[in-house]
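Student: Generate a structure from the sequence data that follows.
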Amino acid sequence: MYNITIIAGARPNFMKIAPIIHEIENAKNRGNAIDYRLVHTGQHYDKNMSGDFFEQLQIPEPHVNLECSGGSQAVQTANILIAFEKELLANPTDLVLVVGDVTSTMACALVAQKLHTEVAHVEGGIRSNDWTMPEEINRLVTDSISNYFFTTSETANDYLKKSGVKDEQIFFVGNTMIDTLLKQMPNFKKPLVWNELSLKTKEYIVMTLHRPANVDEENQLKEMISEIMKHSGNMPIVFPVHPRTAKILEGLDISHNRLHTVSPLSYLEFNFLVKNAKAVITDSGGITEEASIMNVPCMTLRDNTERPETITLGTNELVGTNPSNIAPYLNKLFSGNWKQSKGIPLWDGHTAERIIKHLLNLN
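Tutor: Predicted coordinates for the structure are as follows:
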């Protein structure tokens, strides 16, 4: 029996591992000797991650929750190292599969290698080249100690090869996040705010901001929102707000009759809003991927991106963090000249199938 321990630490990780679990189940049903154990490190506490959340993704609840939430980067890393070491000693496995770039990804890869267990990194090779981002450090460390890499783009393949990874360790498979998106699209759910705000298709903009560089600098946040409001015509701006950002907004006394701050939404509700929006303004990497596949114009308020394919082939544009950059992009949006998605190779809904096929060959 080929046993795989799958690690998830935050809500987006579960979107990435859901299709992998489905494909393991399919492989088992076809008579393959493969099984998995799902470990939730508990890195991010999320009240939306109830039983309904797992039901929506059609995956079982994790076999264990290590409950390592809270604390600084160092404290959280240390807690995950300690808790996952105990977990892996109690439940040995053939392979630890980590996804994305959260602290859990790096910490669990480290524990696995020190216990002589192979590591596979889903989304290996992604780089922003911005070492101020904790995620970039997590990616660099994880990739330096992984045995196998399941990549989302040729750009990621090139980064890995330049760092000395051998061709036979790299598997270009696509993006499991898009597997989940395409599977769940028919299930997208109209959120309550749709009727409460009398929203209409393609007549509003969705905004998400969570990166410290944007939300912790009070003047920066105020200027950004001011520029967005000034150049967005009569469009309502729907802003699902992280609790930390909500506190900062309250202190800044930012209010505008077209700016609607709402509580964080479920995956199915949020993507309903994105799919029907005129555009998305964000500083999130994952949302740029989803917007590109749904062909929704996307503006990224960052100075770099680890997902360049969303710019070259998708609907994303890198606006930067200078508030004065925002107006030209909004003007372009309203002039009707925004680029169309060209389709991104292997982002086709079959990534997890390719991953499990490779894993079965490795065994």
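Student: all contacts plus neighbour counts: C-alpha atoms, from now on.
Tutor: Will do.
Student: can you tell me how far the residue most central in space within the chain sits from Gln113?
Tutor: Of all residues in the chain, the one closest to the mean position by C-alpha atoms, centre = their mean is Gly286, 3.9 Å from it. From Gly286 over to Gln113 the distance is 28 Å, taken as C-alpha to C-alpha, to the nearest Å.
Student: and the residue nearest to the centre of the chain, what is it in contact with?
Tutor: Counting by C-alpha atoms under 8 Å, 6 or more residues apart in numbering, Gly286 makes contact with nothing.
Student: same check, this time on the one 10 residues further on
Tutor: The neighbourhood of Val296, defined by C-alpha under 8 Å, 6+ apart, consists of 274-275, 277-280, 315.
Student: can you rerun that using 7 Å?
Tutor: 275, 278-279, 315 (C-alpha atoms under 7 Å, 6 or more residues apart in numbering).
Student: Equivalent analysis for Thr77, please.
Tutor: By C-alpha under 7 Å, 6+ apart, Thr77 lies in contact with 103, 107.
Student: out of the contacts of Val296, which are buried?
Tutor: 275, 278-279, 315 (16 or more other C-alpha atoms under 10 Å).
Student: Inside strands: which ones of the residues you listed?
Tutor: Applying DSSP state E to the buried ones among the contacts of Val296, the entries found in strands are Ala279.
Student: Adding distance to Asp101, write the buried ones among the contacts of Val296 out as JSON lines.
Tutor: Output for the buried ones among the contacts of Val296, formatted as JSON lines (distance: C-alpha to C-alpha, whole Å):
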{"residue": "Lys275", "distance to Asp101": "25"}
{"residue": "Lys278", "distance to Asp101": "29"}
{"residue": "Ala279", "distance to Asp101": "26"}
{"residue": "Thr315", "distance to Asp101": "23"}
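Student: I'd like the structure of this one too, to check against the first:
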Amino acid sequence: MKILTVVGARPQFMKAAAVSNVIRQKHKEILVHTGQHYDGNMSKVFFDELKIPKPDYNLGVGSGNHGKQTGTMLIKLEEIYEKEKPDIVLVYGDTNSTLAGALCASKLLIPVAHVEAGLRSFNMTMPEEQNRILTDHISKYLFVPTTTAEKNLNNEGIKKGVYNVGDVMYDSVLRISKLAKENSKILEKFDLENNKYILTTIHRAENTNDPKRLKNIVEALNESGKRIMLPLHPRTHKYIEDYGLAFSDNIKIIEPVGPIDMIALEMHACKIVTDSGGVQKEAFFMHKPCITMRDETEWVETVENGWNIIVGTNKDKIIHGINNFNPTNKQEEIFGDGTAAEKILDILDC
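Tutor: The predicted model follows:
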């Protein structure tokens, strides 16, 4: 069987690290990198550190508005699909790369396998929500990470081809955590002590593109007075400069880090403050309190289990979460057992 996998962004690289390794034990995989994330710290380092196979194709699409980016991917992917003639196209998550990979395959009548299907934020203004819904409705295999995701699909009339395999990100984080313990020196590099700092990430367009929302976030982090480590996304850095914002001395700005150092930072933080979907889950895996700077989340299980609070970009709520959110209840095992990749391959083999 020939499986063509489409990736393009950080979370997809993390998931491919788990799944591609399993696929290649039995089948031929063609790996296509769209180039959606192209900065070295957002792309190459993931392939190097996680030993992901070198992409067979790199489309080099880069940044751009949604129409241009997705359209360019469609054009280039169609040429590759027609040349390679894969039996299945596998896509991850909810990016423009996900939608382009799935839509191009569907048009050519190639079965689509969607890993991390069924997630819903119920906010259709989010590009990610549009991408994941459209991808789910044209996929033959829908690999959901949780029972909530399965219920979401059922409510939309999607019942055939749905498989609850657990979360491949959990597979990957288990593996990377071991590498981080053995190899990461980032705490020594920045003179960090275990549980003595807060890790923060800011990248979501709804926050970075809105001057008021981004201003509230920056002021909340400044006024918290806590020691904060902030690997700053290049786009966020640009908007902060454009809006004339500045961070105070309690915040250490660093370049985006690779997956091993990022997991190490998460493992040793006392809390995590983020607007990322993936980092919310990683915080849960690490048993770290998570303060989510969004108005909703697709990972509702982390909230229901009491380890994640949604604060939007209200300055007072962000500060209150940083100072007072300290969950102590035991987490439920809701993301599988760390063997999602093997389960996916078993189903595709049937």
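Student: what do we get in structure 2 for the residue nearest to the centre of structure 1?
Tutor: Counting by TM-score structural alignment, Gly286 of structure 1 corresponds to Gly278 in structure 2.
Student: so where do the strands sit in structure 2?
Tutor: Taking DSSP E as the criterion, structure 2 contains strands spanning 2-7, 28-33, 57-58, 88-92, 112-115, 141-144, 162-164, 198-201, 228-231, 251-254, 271-274, 290-292, 308-310.
Student: ranking these by burial, who's on top?
Tutor: Highest mean neighbour count of the strands of structure 2: strand 290-292, a mean of 29 (counted as mean count of other C-alpha atoms under 10 Å).
Student: In structure 1, which residue range corresponds to it?
Tutor: Under TM-score structural alignment, the counterpart of strand 290-292 of structure 2 in structure 1 spans residues 298-300.
Student: quick one: the matching stretch to structure 2 mean distance?
Tutor: Following the fit onto structure 2, the mean deviation recorded for stretch 298-300 of structure 1 is 0.5 Å by mean C-alpha distance after the TM-score superposition for structure 1.
Student: before we move on, what about stretch 73-88 of structure 1?
Tutor: In the superposition with structure 2, the average deviation recorded for stretch 73-88 of structure 1 is 0.5 Å (mean C-alpha distance after the TM-score superposition for structure 1).
Student: quick revisit: let me know the closest of the buried ones among the contacts of Val296 of structure 1 to His40 of structure 1.
Tutor: Checking those against His40 of structure 1 with C-alpha to C-alpha, the nearest one is Lys275 at 29.1 Å.
Student: roughly how far apart are the aligned partner of that closest one in structure 2 and Met286 of structure 2?
Tutor: Correspondence of Lys275 of structure 1 to structure 2, assessed by TM-score structural alignment: Met267. The gap separating Met267 of structure 2 from Met286 of structure 2 is 6 Å, by C-alpha to C-alpha.
Student: next one: Ile176 of structure 2
Tutor: Distance from Ile176 of structure 2 to Met286 of structure 2, by C-alpha to C-alpha: 12 Å.
Student: what's the answer for Glu49 of structure 2, then?
Tutor: For Glu49 of structure 2, the distance to Met286 of structure 2 - C-alpha to C-alpha - is 20 Å.
Student: swap in Ile23 of structure 2?
Tutor: In this structure, Ile23 of structure 2 and Met286 of structure 2 are 27 Å apart, going by C-alpha to C-alpha.
Student: When these two are compared, which one has more neighbours?
Tutor: Taking neighbours as other C-alpha atoms under 10 Å, Ile23 of structure 2 and Met286 compare with Ile23 leading, 21 against 16.
Student: Now do the contacts for the more buried one.
Tutor: Here Ile23 of structure 2 is in contact with 29, 345 (C-alpha under 7 Å, 6+ apart).
Student: which position in structure 1 aligns with it?
Tutor: Using TM-score structural alignment, the partner of Ile23 of structure 2 in structure 1 is Ile24.
Student: With Val218 of structure 2 instead?
Tutor: Checking TM-score structural alignment: Val218 of structure 2 goes with Ile225.
Student: Please apply the same query to Ala205 of structure 2.
Tutor: In structure 1, the residue paired with Ala205 of structure 2 is Pro212, using TM-score structural alignment.
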